[in-house]
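In: for reference, the sequence and a predicted model appear below.
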Amino acid sequence: MTINTNDMLNSILESLSRIDYIHPGDIPNIDLYMDQVTTFMDSQLASTKRHEDDKILTKTMINNYAKNNLLPPPVKKKYSKEHVLILIFIYYFKNILSIKDIESLLKPITENYFDGNGSIDMSSLYEEICRIEKERIEPLKETVKTAHEQAETTFTDLPDKDREYLQLFTFICNLSFDVYVKKQLIEKLIDSLKET
């Protein structure tokens, strides 16, 4: 097994450069039925799928999100632009957080800013968060490069076959450690929300 980690790293860094988000202006300004919501999300987030048959969002998922208080209920079976924005947040959070944690995190958002109830509308809130996230791409690329460079300094005395795999394993472990630590931090922050 020959692994060209430099090609793989370049591919990863290139994909990080292409990260984009659904712009609120791309979300229809009319309320959507469930099928329209799933079709919209599938088309907008298709590039985030790992496997062709992965589901972005299903009717069952949306119903469960509403049932579990992650998503305000639809009005006459229609979902607003604000519903779609909340679904986007849920889509990204569900990969790292429990449903209960997502509920705790989104409850103040849906209570205070949904349907123009607060000092900022959902589109502006979402845009501001996306702006900050876009600014994080270049520093994130540097973090990934550093993790790769560190991995390449390991197991240098082993035969090529063993060294290549163990360096790749080290690279994955290094990236996983970052995710693990950040997940722990996120959970502690969400727990602090519950205490207030």
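Out: That came in fine, so what should we check first? Residues are numbered from 1 along each chain as shown.
In: every contact and neighbour count from this point should use C-alpha atoms.
Out: Noted.
In: residue 174 and residue 27: what is the separation?
Out: 37 Å (Cα to Cα, to the nearest Å).
In: no wait, residue 155
Out: The gap separating residue 155 from residue 27 is 50 Å, by Cα to Cα.
In: then residue 172?
Out: Taken as Cα to Cα, the span from residue 172 to residue 27 is 36 Å.
In: the more surrounded of these two?
Out: Under the neighbour definition other Cα atoms under 10 Å, residue 172 and residue 27 were set side by side, and residue 27 has more, 19 against 14.
In: ok, second structure coming up, stack it against the first:
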Amino acid sequence: MDNDTKKFLSDLLAELQRIDYVRPEDIPNIDLYMDQITTFMDSQLETSKRHADDKILTKTMINNYAKNNLLPPPEKKKYTKEHVLTLIFIYYFKNILSISDIQSILNPITDKYFGKDGSYSLEDIYREVFGLEHQETQNLMKDLARKFNTSCQTFPDAAPEDAELLRNFSLICMLSYDVYVKKTIIERLIDTTTSDKSKAEKNKK
């Protein structure tokens, strides 16, 4: 691995390590009011901001999520730990998916597990999913190293003053294509799940 790749991956790993997920044990076990929710989310997810003045979560956002049936309604204006877990899922999904797609993903989960006593709680599901983070980060780093090395080999005949611009553009294009393909797969999975659910409901009638 050459020095450029090492530096690129080292800088990126440092950046990824700053973006840590919210651990369930860090979420208060008491019900929270709206202001407390926004303050908590802002402090916990601050490292994921692109710009210092970006908003993680606002009152308007939370109200809209409730209106769109993404978030179960609070009880007496108080939000439980499960509300916070649901909001974290929404926060990550909303960067790549539409509101309707998020509904298709989350509603079956919250309908079945939110506030219910069963084999799995919403916290169990959250722990299981986010517990995969470390291994996925390692896989991601390997894939990024490959893409970075590939981009460094593009435009071999470019003048020195053009090479960095063009190779950065190559890397951005590869990463964008990767996101595009994965987003398409997610949408296909959502469509398939929605279609299967509709068929099951028709068969019940």
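Out: In hand now; what should we look at? Remember, predicted model here, so these are calculated numbers, not experimental data.
In: contacts only, for residue 62 of structure 1.
Out: Contacts for residue 62 of structure 1 (Cα atoms under 8 Å, 6 or more residues apart in numbering) come out as residue 71.
In: so which elements touch the lengthiest helix in structure 2?
Out: As assigned by DSSP state H, the longest helix anywhere in structure 2 is helix 160-204. Secondary-structure packing of helix 160-204 of structure 2 (3 or more Cα pairs under 8 Å, 6 or more residues apart in numbering; DSSP states H and E): helix 99-113, helix 133-152.
In: relative orientation of that helix and helix 99-113 in degrees?
Out: Taking axes from the mean of the first three to the mean of the last three Cα atoms, to 10 degrees, one finds helix 160-204 of structure 2 and helix 99-113 inclined to each other by 50 degrees.
In: and helix 160-204 of structure 2, how far out from the chain middle?
Out: In this view, helix 160-204 of structure 2 has its centroid 14 Å away from the chain centroid, taken as Cα atoms, centre = their mean, to the nearest Å.
In: same question, stretch 145-158 of structure 1
Out: 28 Å.
In: and if you look at stretch 43-55 of structure 1?
Out: 13 Å.
In: neighbouring contacts of it?
Out: The contact list for stretch 43-55 of structure 1 (Cα under 8 Å, 6+ apart) reads 22, 42, 56.
In: now for the second one: what does it line up with in structure 2?
Out: Residue mapping for residue 42 of structure 1 onto structure 2 gives residue 42, with TM-score structural alignment as the criterion.
In: sec struct for the closest residue to that match other than its chain neighbours, please.
Out: Closest residue to residue 42 of structure 2 apart from its sequence neighbours, by Cα to Cα, 6 or more residues apart in numbering: residue 56 at 5.5 Å. Secondary structure, DSSP: H, G, I helix; E, B strand; the rest coil: residue 56 of structure 2 is coil.
In: got the buried residues for the host helix or strand of the match of residue 42 of structure 1?
Out: Assigned by DSSP states H and E, residue 42 of structure 2 falls within helix 34-44. Neighbour counts using 16 or more other Cα atoms under 10 Å place 34, 37, 38, 40, 41, 42, 44 of helix 34-44 of structure 2 among the buried residues.
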